[in-house]
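**Q** what would the 3D arrangement of this be:
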Amino acid sequence: MVNSEFEGRPSEARDRLLRTAARIFYAEGIRAVGIDRIVAEAQVTRATLYRHFPGKEELVLAYLAEADRAVRGQTGTVVAAGLTPADAVRALSRSIAEGIRLPGFRGCAFLNAVAEHPDPGSAVHRAVVAHRRWFLDTVTELFAQVHEKPAGPAARHFVMMRDGAMTAGCLFDPELVGDTFRDGVEKLLQVHAAGDPP
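**A** Alright, predicted model coming up:
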């Protein structure tokens, strides 16, 4: 978002607010964190926050939009790498497993957000559904290139395994979880390539 008051340049205060909110939302949850905490840690005034974000929901949506861009970028890099479709699925699973192993990992930002915003009519819920629809469509396309059989079941299986790994990675040994996820994806690829149902 560009604010005209900064002559077409992105606002440093907005960036700081968003970075601060993203860090705290991801680490501690959305509903548990109030505007006063974000303003204090970002070292801006409430007026500055409201100039960039009319309310907390808009700040949450901006946080999710940044998370969406990061996942799309990560996935786009894999897809554009010129790998075979099966190797692209493997590379995507490696990337997910590496994310689970990062310090401070606390699960999927989107699943965490939707758990706090269960109302399907809420803007946050809709943003999460849109992101997940895109991700499922992308994975479905990759599996469709692996084998001509219908790719929907394998893609849904991949996404569910990814969701499980994201949850387990917060609770158990992330190294083991990442390896188990990658092993599961390899078996899924073998089954899908053979034309068998997952």
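
**Q** going by C-alpha atoms from here, please, whenever you check contacts or count neighbours.
**A** Will do.

**Q** test my guess that E175 contacts R101.
**A** Yes: with contacts counted by C-alpha atoms under 8 Å, E175 reaches R101, the gap being 6.2 Å.

**Q** quick check: neighbours shared by those two?
**A** By C-alpha atoms under 8 Å, 6 or more residues apart in numbering, E175 and R101 have no common neighbours.

**Q** do a quick rundown of the helices in this structure.
**A** 12-28, 35-42, 46-52, 56-79, 85-100, 109-116, 123-146, 152-171, 174-193 (DSSP state H).

**Q** okay, the ones you listed in a markdown table with mean neighbour count and distance to F6 next?
**A** Listed next are those as a markdown table, based on neighbours: other C-alpha atoms under 10 Å; distance: least, C-alpha to C-alpha, whole Å:
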| stretch | mean neighbour count | distance to F6 |
| --- | --- | --- |
| helix 12-28 | 18 | 9 |
| helix 35-42 | 16 | 19 |
| helix 46-52 | 15 | 12 |
| helix 56-79 | 17 | 19 |
| helix 85-100 | 20 | 35 |
| helix 109-116 | 17 | 30 |
| helix 123-146 | 18 | 28 |
| helix 152-171 | 19 | 39 |
| helix 174-193 | 19 | 43 |
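
**Q** next, the structure of the following sequence, for comparison with the previous one:
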Amino acid sequence: MARGESEGRPSEARSRLLNTATRVFYEEGIHSVGIDRIVAEAQVTRATLYRHFPGKEDLVLAYLSQVDEAIRAQARGAADAGLPAADTIQALSESIAQGIQSPGFRGCAFLNAVAEYPDPDHPVHQAVLAHRQWFLDTVTELLARIQEAPAEAAARHFVMLRDGAMAAGCLFDPTLVCETFLRGVEGLLRAHAASAPAKSADA
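**A** Now for the predicted structure:
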């Protein structure tokens, strides 16, 4: 075990490998980047890479795990502000919009990855599905706190708005894309808040 890892911290070499992979996989795609490129840019040997990541697939999964944790931290940051659920959704949406407008934005890392791994049984595909289920569940829980009406349909609508903005942000003016996305979220929240089930005449 490398020095540092024995103390519960990843080694410097592992961090360099993962950070390098995260950057180039996101910027250029997973299949287009080979192990030799990552080893060279991280300035480690192949033996060091294989000590930490037995194969490229392990490195890809670690990359997605790192991105997953960053998005979860983004969601926690919005939730930890102690705002009402609707304001939390808006804060999360603003954070997503900031990401779309940031330099080097290349779309959703998970949608990009699943396009390269279409086999539903592949571990990378499964990692993408697990992340997206967590995101859907998180948004569903927030929307359920706004209105007792069923929230999953509205949550799926939110996810589709987010996915559309992520795709369009790579193709069109990201500022205009984000304005459209945020207006869409506002409309969704208004519609969801007004969706209380009608009380029966016998109630």
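
**Q** need the helices of structure 1 in JSON lines (columns: distance to E5 of structure 1).
**A** Shown next, in JSON lines, are the helices of structure 1 (distance: least, C-alpha to C-alpha, whole Å):
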{"stretch": "helix 12-28", "distance to E5 of structure 1": "12"}
{"stretch": "helix 35-42", "distance to E5 of structure 1": "20"}
{"stretch": "helix 46-52", "distance to E5 of structure 1": "11"}
{"stretch": "helix 56-79", "distance to E5 of structure 1": "19"}
{"stretch": "helix 85-100", "distance to E5 of structure 1": "37"}
{"stretch": "helix 109-116", "distance to E5 of structure 1": "32"}
{"stretch": "helix 123-146", "distance to E5 of structure 1": "28"}
{"stretch": "helix 152-171", "distance to E5 of structure 1": "41"}
{"stretch": "helix 174-193", "distance to E5 of structure 1": "45"}
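
**Q** compare these and give me the one nearest S4 of structure 1.
**A** For S4 of structure 1, the closest of those is helix 46-52, at 11.4 Å, according to C-alpha to C-alpha.

**Q** how far does that closest one sit from the chain's center?
**A** Distance, stretch centre to chain centre, for helix 46-52 of structure 1: 26 Å (C-alpha atoms, centre = their mean, to the nearest Å).

**Q** just stretch 17-33 of structure 2 next, same as before
**A** 16 Å.

**Q** that stretch maps to which residues in structure 1?
**A** The alignment of stretch 17-33 of structure 2 onto structure 1 (TM-score structural alignment) covers residues 17-33.

**Q** residues touching the matching stretch, excluding its own?
**A** 38-39, 41-42, 44, 49, 59-60, 62-63, 104, 106, 109, 112-113, 116.

**Q** rerun at 6 Å
**A** Stretch 17-33 of structure 1 is contacted by residues 38, 42, 63 when judged by C-alpha atoms under 6 Å, 6 or more residues apart in numbering.
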